[in-house]
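Student: the following comprises the amino acid sequence and a computationally predicted model.
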Amino acid sequence: MQFKFTCLSLLLFSSAILSYGYVFDCLDDCECDTDDEVIHCHNKPNRDRLQLPQTRLRGFTVLGLTKNNIKVLPSQELLKEKFPDLVAIDIEGNKNFDCSTLEDQYTKIAVLSDCGKEVPLPDNVTVVETVGPPTPECDLKCQSRRHYDSMHEYFLRLWELIKQKLAELTKQSQFFRDLQDFFTEVGKRISEA
């Protein structure tokens, strides 16, 4: 009986996830979302560095690393080598991050951080909901939907923050115009979905 329940739970979970997008486990306890092109690596206080893939991981434009314990990021060159399509990283909520490592280092990747902010990301903010155990109010399919919806909402919020950051940049290099065009196109795609 337990085996049937476990199989049924896995089937429901898989169908719920697949019906809302293709999300799979990747890297070090992260989730790769192919619909939004985001790698989600959130809410792991014991994660102090980004585990890089052994081979290139293409097709992901955003890397979300919020609410971990990351102190430094790999070099821009190494990040672009391992994630060739990467255009933005969110490291908000990493209290021990060394902000001095960002100065003039990342010119091809937009980095969102708490560095220089008067109010950092609050501790009580959950960036992406985790899949919890089923409850009478919210079964496994409901839990999966909440999780996927929170990942999508995170992407939309991040997209708005990146647009704001790009608008603040006074230097309009070709890279930033291309980046702006990319996010405008992503916004259109999301609006049409």
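Tutor: Alright, I've got the coordinates. Numbers count the residues shown, from 1 in each chain.
Student: for the rest of this, base every contact and every neighbour count on C-alpha atoms.
Tutor: Fine.
Student: which strands or helices does the longest helix along the chain pack on?
Tutor: For the chain, the helix reaching the highest residue count under DSSP state H is reported as helix 140-168. Other helices and strands packing on helix 140-168, by 3 or more Cα pairs under 8 Å, 6 or more residues apart in numbering; DSSP states H and E, are helix 2-20, helix 174-192.
Student: okay if I get the ones you listed as TSV plus mean neighbour count?
Tutor: Shown next, in TSV, are the helices and strands packed on helix 140-168 (neighbours: other Cα atoms under 10 Å):
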stretch	mean neighbour count
helix 2-20	13
helix 174-192	13
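Student: right, and those - which one's nearest Y148?
Tutor: helix 2-20 (7.1 Å; Cα to Cα).
Student: any idea which helix or strand comes after that closest one?
Tutor: strand 23-26 (DSSP states H and E).
Student: list the buried residues in that following strand.
Tutor: V23, C26 (16 or more other Cα atoms under 10 Å).
Student: contacts for it?
Tutor: The contact list for strand 23-26, computed with Cα atoms under 8 Å, 6 or more residues apart in numbering, reads I17, E31, C32, D33, T34.
Student: name the SS class of the third one, please.
Tutor: Following DSSP: H, G, I helix; E, B strand; the rest coil, the label given to C32 is strand.
Student: check contacts around the nearest residue to it once chain neighbours are set aside.
Tutor: Excluding its sequence neighbours, the residue lying closest to C32 (Cα to Cα, 6 or more residues apart in numbering) is I39, at 4.4 Å. By Cα under 8 Å, 6+ apart, the contact list for I39 reads C30, E31, C32, D33, F60, V62, L63, G64.
Student: would you list the residues you listed in a markdown table and tack on neighbour count and distance to L78?
Tutor: Formatted as a markdown table, those follow (neighbours: other Cα atoms under 10 Å; distance: Cα to Cα, whole Å):
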| residue | neighbour count | distance to L78 |
| --- | --- | --- |
| C30 | 18 | 19 |
| E31 | 18 | 20 |
| C32 | 21 | 19 |
| D33 | 22 | 22 |
| F60 | 20 | 15 |
| V62 | 25 | 15 |
| L63 | 23 | 14 |
| G64 | 24 | 17 |
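Student: structure B:
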Amino acid sequence: QTPQRFIKKLYLIIDNNPSPVAAVFEFPGDRAWHSIATRIRVNAYTDVRAVVELSNGEIYMTGNFVKASGGCSAPALKDPAAAAAQLGRMKLILPPEDGADDLLLARLMVRHPNSSGLQFDQISRNFIPADYVQSIEVSYKGAPLYKVATDISISENPSITFGFIPDPGDATLVARVTDSQGRQFEQRFPVASSP
């Protein structure tokens, strides 16, 4: 990527999911990045696609067929009361300083049940209402790093790993999360990088 030609948007699409557009990532283009990863729900055998839109309007797509099913209607792994107590808590996992290269793989984890509205409560015999993360905005040193609009196709307790080259010295990474119920969560993380 160059300042003149960079990935502006990345669409993560799961063809056979009830909500096929799992995430739309947006990048400001003023910082080089290397990779991005997240966890998804897959409801039935399907193609999973990544579509990128470049700053010059070009569009590229890649995809893979995935054999998995039931992810959108699978019950939550945690007890609802325990999940509610942890709601909105965030953690940033940074690799140990090894000096191998300048790339920083920052993994942001958000505690949220990400209920799809398709999960069935075996005790109440009702569907659990949809309650999921809708957006995550991450900034570094006061400037936007990326933002992502998400949907029910992102897994419980969303996690995004973003590889970028940080500036030397100490800085702050800020994560802001908004969910479908209008709740907002924010957390600041110190990020140190060798000069």
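Tutor: Happy to help now that I have it. This is a predicted model, so every value here is computed, not measured.
Student: what's the TM between chain one and chain two?
Tutor: Between these two chains, after superposing, the TM-score reads 0.24 (TM-score structural alignment, normalised by the length of the first structure); 88 aligned residues with a Cα RMSD of 6.0 Å.
Student: picking that back up, check which helix or strand covers the residue nearest to C32 of the first structure.
Tutor: Going by DSSP H and E, I39 of the first structure is in strand 38-40.
Student: same check on V24 of the second structure?
Tutor: If you go by DSSP H and E, V24 of the second structure is part of strand 21-26.
Student: got it, and A81 of the second structure?
Tutor: Short version: A81 of the second structure belongs to helix 80-86, going by DSSP H and E.
Student: mind listing what's buried along that helix?
Tutor: So helix 80-86 of the second structure, judged by 16+ other Cα under 10 Å, has buried residues A83.
Student: next structured bit after that helix?
Tutor: Following helix 80-86 of the second structure in sequence, per DSSP H and E, is strand 90-93.
Student: after that following strand, next one along is what?
Tutor: strand 104-110.
Student: packing partners of that next one?
Tutor: strand 90-93, strand 159-164.
Student: before we move on, back to that, ok, the contacts of strand 23-26 of the first structure vs D178 of the first structure, which is closest?
Tutor: Nearest to D178 of the first structure among the contacts of strand 23-26 of the first structure, with distances taken as Cα to Cα, is T34, at 21.4 Å.
Student: doesn't L63 make contact with V38 of the first structure?
Tutor: Yes: counting by Cα atoms under 8 Å, L63 is a contact partner of V38 of the first structure at 5.8 Å.
Student: helices or strands up against the helix holding A81 of the second structure?
Tutor: Using 3+ Cα pairs under 8 Å, 6+ apart: helix 80-86 of the second structure touches no other helix or strand.
Student: S19 of the first structure: what's it in contact with?
Tutor: Taking Cα under 8 Å, 6+ apart as the definition, S19 of the first structure has no contacts.
Student: hmm, back to that, for the following helix or strand past the strand holding V24 of the second structure, packing partners?
Tutor: For strand 21-26 of the second structure, the succeeding helix or strand toward the C-terminus, using DSSP H and E, is strand 33-38. Helices and strands touching strand 33-38 of the second structure, by 3+ Cα pairs under 8 Å, 6+ apart, are strand 159-164.
Student: next, the angle from the strand it packs on to strand 33-38.
Tutor: 170 degrees (axes from the mean of the first three to the mean of the last three Cα atoms, to 10 degrees).
Student: just the angle between the following helix or strand past strand 159-164 of the second structure and strand 104-110, please?
Tutor: Once strand 159-164 of the second structure ends, the next helix or strand along the chain (criterion: DSSP H and E) is strand 169-179. Relative orientation of strand 169-179 of the second structure versus strand 104-110 (the same axes, to 10 degrees): 30 degrees.
Student: go through strand 169-179 of the second structure and flag the buried ones.
Tutor: Buried, per 16+ other Cα under 10 Å, within strand 169-179 of the second structure: A171, L173, V174, A175, R176, V177, T178, D179.
Student: tell me how many other residues surround the nearest residue to the second one once chain neighbours are set aside.
Tutor: Spelled out, that is L173 of the second structure. Distance criterion Cα to Cα, 6+ apart; nearest residue to L173 of the second structure, sequence neighbours excluded, is Y140 at 4.5 Å. Counted with other Cα atoms under 10 Å, the neighbours of Y140 of the second structure add up to 19.
Student: hmm, back to that, export the helices and strands packed on strand 104-110 of the second structure to a markdown table and tack on mean neighbour count and distance to L105 of the second structure?
Tutor: Formatted as a markdown table, these follow (neighbours: other Cα atoms under 10 Å; distance: least, Cα to Cα, whole Å):
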| stretch | mean neighbour count | distance to L105 of the second structure |
| --- | --- | --- |
| strand 90-93 | 18 | 8 |
| strand 159-164 | 18 | 4 |
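Student: and of those, who's closest to E53 of the second structure?
Tutor: Among these, strand 159-164 sits nearest to E53 of the second structure (Cα to Cα), with 18.0 Å.
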